[in-house]
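Trainee: Sequence first, predicted model second:
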Amino acid sequence: MRKILYNSGIKMVYVLVLLLLVHTAYSQEKTIKITDKKTGAEIPDVHYQYDNNRGFSDKAGNIVLTLTEGTQLFLSHLQYGKVAFSADEVETFAEQGTIELNQSSTYLPATVVLVHPTVGDKRKLKFTMQNKLAHDAGNLLESVSAISTIRKSGAYGFDPVLRGFKYDQINLVLDGSQTASAACPNRMDPAASQIPINMISEAEVLKGPHSLRYGNVFGGTINFKSTSPEFKEKSTPVGRLGTSYESNGNIFRTEGVAGVSGSKVDFRMFGAYSTGDDYTDGEGVDIAARFNRLNWGGKLGVKLSQTQNIGVLVSNNIAKDVDFPALPMDLRKDNTWLINASHSAVFYDKVLTAWNTSVYGTMVDHLMDNYDKVIEPRLVDAITDAKTRNYGGRSEMRFDFDKSYVFAGADYRFESADGYRERTMLMGPMAGNVLTDNVWQDAEIKRTGLFGEWHIAQPGFQFVVSARLDINSAKANNPDPRFESIYSDLETSHVHPSLSVGGTRLFNENISLGLWMGMATRSPGIAERYINQFPIGLDPYEMLGNPDLDPETNNQLDLVFRYQTEHTNINVNLFTSVLRDYISSEIREDLTPAMMTSPGVRQFVNIKKALMTGFEVNWTQQFSSFLSHDLGLVYTRGQDQELDEPLPEIPPMEFHYRLMGDFANGAVKPELLFRHAMKQDRIATSYGENETPAFSVVDAKISWLINDVFSATGGVQNLFDEAYYEHLARSVRSVEARPIYSPGRSFYLTLTLSFL
């Protein structure tokens, strides 16, 4: 009997030990990497919920789970949507060590442009060191098919136009909050020109008034995201050095980063210098395009704990002696400081999962003159000294629930502009006199906003509701007497809501359809309210601000179709914008211009009805392991329904095609790019717009990843030396009024050394 009990006890011990081992093996911690299914890129900041544990994937896309039998895993990410995995799937992921997610590009009408690639990353290598070395972010944004730029110079100050929306109709921010206002009345220094590109990781383009988190959005948001700190177990020096040369215009660029990454502190200094001279267009004509730009600064990241970080970014941009042949003056000096500080925190096992706060200040000092302009006869010497100041902050919290998550927060922006133009009369009875014009009238705008964005995930559906409420007030602290005599009240205040509702129906893993409806209201900007008879428009008329303007409203509908397989991605976006109180201008025959050379005065006014419609089609296909292509077609049609004529400055239909190779395990990547712009004959003759002929341009390049730290890129732009100009390129101020033609054939070479 004892023997039977003994043997039974031994068997029971074995069973218990076996069960314990199984339980231990099953419940041990597993590290799982979350990656993009198409590109293999690691995905940081994916929120996960597993049993009672919540958290975010780290910078390498890793999450750590203690496996529990029968427990589902929930993942959510703004670009990848929200997805749930069964307990069996979690076991499989734990064995494989990876989870692959499909990017949901139709979740919001958005485009992500990777600006600051990591050496060796196949996805990011598509965006070469040419991007990091670029001296003007507006020019870089032209790689997005829906974006064109207004060009008043051959090489600097390109002003983005997104689907026909421009200037203050586009919300351009750095790290979701920081803004910069052009001090130059002619926008020689648009906000895009102030971005420190070599410290930017990506540019997120949100089309339409559908994501209202980053400020008052009318036509879309362009959000430049600076690089995140990378903390390492041991203090490690990091650095990068790149240089490039472009033959047409003798353009030399160089940039570098140097710093130390440790377990608690990541500090990096950065700098970039670019210079260029006149270039030759396809007809052999020299185009004034001289520029000099220096950017330097530093970024500090400090890990306060495992869940909290703080960061500080300081950047100084200096531009000197930049030619603007389409404007009455050239840029003499532009000095801009961008400073921001941020705090981020994540919370585990709570509904509140993240809280991010930032404050910023932007100071722009701008000087321009006409001293280098060849003018016959020369009647006046003119110089304008202007400055803008932007201050503000933003605080946003994220709440995660079982099947949805919410962003909620508030932001504040203060913007001011001041400056004077001095005119020294050289001829006539007033020769020797100096006249002073109060250009900006020390105007200011204050914006306070509350916002919320609710993301809801259901089987086969994804919904987003975004809302915003803004209070906008403006005044002129030093009004010009003539300006005061035209208007009875120079102080204005508006309260306006914005709302967007939309979602995506996922029919299967390949096909989805999204519908987005948005209504956004925008108060006029400083120039539209207070510019004091200065020629800042398409024609040489002096523009007069109007504080009596009503806010303009955009009622927009986006329909987004997507078809995706392992090797093919087709995306079609149809949109229409019904615009009310659209801000435009009209000639005032009763007002006399300040300068004799101006044909008259235009006053900003509201157009009761206007309409914009268009589409974007993109087809990406992977033919084989070494060959792929990308095809795009974009078009926007704008119509002033009050005057029954086209809206001004709308780019023509464009076709883009890119053929890409991938050889030697991703080390060698050739590219061939073709772009065709149709003729633009839908023009606003009342604004002095002219038709633009069609053109085709071919570029070619090859990137070579020599080893882990050294890479090179060489290529040729405008391979066939085509003579062409963009529809949004302004005309040179001369007797001929010839448009600013784009550069002819140009060869370039880029070299990079990176230890990041």
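Mentor: Now that the structure is in, tell me what you want to look at. If you're wondering where the values come from, they're calculated on a predicted model, not measured in any experiment.

Trainee: CA atoms for contacts and neighbours, from now on please.
Mentor: Fine.

Trainee: For Asn250, give me its contacts.
Mentor: Shown in contact with Asn250 (Cα atoms under 8 Å, 6 or more residues apart in numbering): Gly276, Asp277, Tyr279.

Trainee: give me that answer again for 7 Å
Mentor: The contact partners of Asn250, by Cα atoms under 7 Å, 6 or more residues apart in numbering, come to Gly276, Asp277.

Trainee: What of Ser193?
Mentor: Ser193 sits in contact with Asp136, Ala137, Gly138, Gly157, where contact means Cα under 7 Å, 6+ apart.

Trainee: switch to 6 Å and redo it
Mentor: Applying Cα atoms under 6 Å, 6 or more residues apart in numbering to Ser193 gives the contacts Asp136, Ala137, Gly157.

Trainee: Does the nearest residue to Asp88 once chain neighbours are set aside lie in a helix or a strand, and which?
Mentor: With Cα to Cα, 6 or more residues apart in numbering as the measure, Gly70 is the residue that lies nearest to Asp88, at 7.8 Å, once sequence neighbours are left out. Using DSSP states H and E, Gly70 is not contained in any helix or strand.

Trainee: and here's the other structure:
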Amino acid sequence: MPFQRKGLKYVLFLCVLLLLSSQSVWAQSVTFRLINPENGELIRQANFQYGKQAGNSGDNGIIQLEQDQSSSLFISHLQFGKQEFSPKEVALAAQTGELKINPQSHLLQPVVYFQIHPTAGEKESMNFQSAEMLEHDAGNLLDRFMAISSIRKSGSYGFDPVIRGFKYDQVNLVIDGVQGATAGCPNRMDPSSSQVPMNMINQVEIVKGPYSLRYGNAFGGTVNFKSAGLDFSEAGKLGGRLSSSYETNGNISRTEGLANYTNRFSDLKLFGAYATGDDYKDGDGMTVPASFNRRNLGGKLGIKLTDSQELSAMLANNYAENVDFPTLPMDLRKDDTWLFNLGHAAHFSKSNLTNWETSLYATKVNHTMDNYDKLINPRMVDAITFAKTQNFGGRTEMHFDFEKSYLFAGTDMRVEKAEGERQRTMLMGPMAGMTVYDNVWQDAQIRKNGVFAEYHLPGESYQLVFSGRLELNHAETQNPDAAFSDLYEGDLTSDLVNPAFSLGGTKILTNRFSAGLWLGLTQRSPGLAERYINYFPIGLDPYELVGNPNLKAETNKQIDLVLSWKSKQTNINLNAFSAFIGNYISSEIRDDLIPRMTSAPGVRQYINIDQALHAGFELSWKQQYGEHLYQIAELAYTYGKNKDSGEALPEIPPMEFRYRIVGSFIRQKLQAEISFRHSFKQDRIATSYGENETPAFNVVDLKANYLITSAISVNTGVNNLLDEAYYEHLSRNMTGSSRPLYSPGRSFYFSLVFNFL
């Protein structure tokens, strides 16, 4: 009997020991990467919940957790939705070091994600992006997306993006969700897209329509350029990248580089780029003035404060000089821009609040333009304009991850200031020798204060998204021009309240077919130019524009229908939209106002019209042929109408068809592509603005990329292979001529990239 009791004690002790050892095995700490199987990219900034544990994959796409036998893993991400993984799948991920998560794009808003250039080791062979790293103007990059065009006043610089016919302040363009730049030039030689340091960007997020209210007042669309994230390493690690390219038509050379040092507590990136070019020849052999010089320098420092907190700071300087603008009365002489951004991120593991990010920023633009190099006969005046703009503000956002849903909520503030003076020295007539000073911007200022929230409710076969924003908009001028003030009897301040709301969702109807419906209502206050520009030719025609502080806010009531059919080899998407715009901001000719410059035929004043309409569709078809070949066909169309006058809205791009066939060979080291673009004739024009019809044209491009080693790649190709003579509908006419700004003719290019990151 004593032996039995003693034996029983040993048995119980052994069982407890085995149980504890079993628990210790399952409670071990494991780490694995989150991977997008479609392109091999890391999935960054994904939130996870695992039993009582929660956290974020950070900028390195890695999560760490204490593994157990029974808990499922929930991953939530804006691009991938919220997905559940069983304990068995978690155990397999712990063994392989990877968890593959398929994109749930059919559950999202009408949004496009584009990876610019991944870090090394993530299938570079499938991501030859040297052209994007070297790009000196982000507007040119955006033109590659369906339903996005750009207003071109120069053949080489300052491409101003247009999304589905929405332009200027109707498009919200930001860096890292918060930072923007106001064009110092009243003619927008330097739109905010031209201020993006492209070699520090690793992703572009584009939301078409008023459905992303987190980053500002999204009226017609949002473009968010995301800079390279922080990446800490256990041991000190030094890396770098150097890229260079040359393009024959225009003698365009570009060089960019980045040096990176990381250790356990810090991540330092120093970057720089330089691009220069001369005049180019169009398809007819005509020389187009297109000289430019552009450089940028900067750095980003990240500090790991704790295991759950990070601090980052980025400083960049963009400098452009001697840029030809053949469609404008002046050329860009100097554009000196400074961008500063300070950010803090905190990740939490034991509460519904999983992520809290705060950013402060400041942007300063110093812009000079003149007509000194313009060939004017007779030359009646020498003109030079000095302009300065400032942007500063901040944003804080919290991410709550609940059991079956998640929420983004926060507040932001943005201040925009502009001041500038034009000097006109008279060369002929009774005022010869005199200098006149024009108060262009009137020291105008706009302050925006907003609160926002976005709630995601995913289900087994659907996802719903509710988004809201409320913004207070205050505008004033601190140095009003006397004539401008008399025009409005001295009342130049404006206070508007802008509510915005959107809701939508997608239902998976079958294993391959899904349908989504999105509804948005947003309101946009007029911008600095629309309120306070003071007799300056900034529109489509040569009329001088005068601002109107009494303008009402534009409203956009928009609906998007998204249909998607997807199989293993085929992906077909249709997005049809209609946008009903109230209080549309336009302009009318005022015969009673006299222009400042004799070259202007008259003066236009900004006004509201009752109603306008934007409608259209985007259709895409992607087909995979085996492992090495795929094709993409896209068709986009936008219809714009002034419902008051019945006339077409100005600057609406024509219907466009694009086709690409891409092949990957030699173990994915070689990637070759042929692309075809057909732009249809645009005969829906606004004749009251002097718009002309644009003929149809075809453009064929070829390119090839080869990965010589894991760190060295080459890229070569030819743009406009058939040497087509063409111009875009949104390109302006050359100054003093009815000839439009033609695009470059045939051009060969070559680039070489060394990547040791």
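Mentor: Yep, that arrived. Worth saying up front: this structure is predicted, and the values here are computed from it rather than measured.

Trainee: State the distance from the counterpart of Ser349 of structure 2 in structure 1 to Leu749 of structure 1.
Mentor: Using TM-score structural alignment, the partner of Ser349 of structure 2 in structure 1 is Tyr348. Taking Cα to Cα, to the nearest Å as the measure, Tyr348 of structure 1 falls 48 Å from Leu749 of structure 1.

Trainee: So for stretch 402-409 of structure 1, what gets flagged as buried?
Mentor: Neighbour counts using 16 or more other Cα atoms under 10 Å place Ser404, Tyr405, Val406, Phe407, Ala408, Gly409 of stretch 402-409 of structure 1 among the buried residues.

Trainee: mean offset of the helix or strand containing the fourth one relative to structure 2 (after superposition)
Mentor: Here Phe407 of structure 1 is covered by strand 404-425, with elements defined by DSSP H and E. With the two structures superposed, strand 404-425 of structure 1 lies on average 0.9 Å from its match in structure 2, counting by mean Cα distance after the TM-score superposition for structure 1.

Trainee: tell me, that strand lands on which residues of structure 2?
Mentor: Going by TM-score structural alignment: strand 404-425 of structure 1 matches residues 405-426.

Trainee: Ok, stretch 551-563 of structure 1 next?
Mentor: Residues 553-565 of structure 2 are where stretch 551-563 of structure 1 lands when matched by TM-score structural alignment.

Trainee: burial count for Gly646 of structure 2?
Mentor: Other residues within reach of Gly646 of structure 2 by the criterion other Cα atoms under 10 Å amount to 10.

Trainee: and the gap between the most centrally placed residue in structure 1 and Thr243 of structure 1?
Mentor: The structure's structure 1 has its C-alpha centroid closest to Ile222; by Cα atoms, centre = their mean the separation is 3.0 Å. Relative to Thr243 of structure 1, Ile222 of structure 1 is positioned 27 Å away (Cα to Cα).

Trainee: And Tyr50 of structure 1, by the same measure?
Mentor: Distance, Tyr50 of structure 1 to Thr243 of structure 1, by Cα to Cα: 47 Å.

Trainee: Neighbour count for the two, which is higher?
Mentor: Just comparing Tyr50 of structure 1 and Thr243: by other Cα under 10 Å the higher neighbour count belongs to Thr243, 22 against 17.

Trainee: Surely that one is in a strand?
Mentor: Yes: the assignment for Thr243 of structure 1 by DSSP: H, G, I helix; E, B strand; the rest coil puts it in a strand.

Trainee: That one reaches Gly256, doesn't it?
Mentor: No: counting by Cα atoms under 6 Å, Gly256 is not a contact partner of Thr243 of structure 1; they are 8.7 Å apart.

Trainee: Report the buried residues of the lengthiest strand in structure 1.
Mentor: Longest strand in structure 1 by number of residues (criterion: DSSP state E): strand 601-624. Residues of strand 601-624 of structure 1 classed as buried by neighbour count (16+ other Cα under 10 Å): 601-607, 609-622.

Trainee: do stretch 80-99 of structure 1 as well
Mentor: Tyr80, Gly81, Lys82, Val83, Ala84, Ala87, Val90, Glu91, Phe93, Ala94, Thr98, Ile99.
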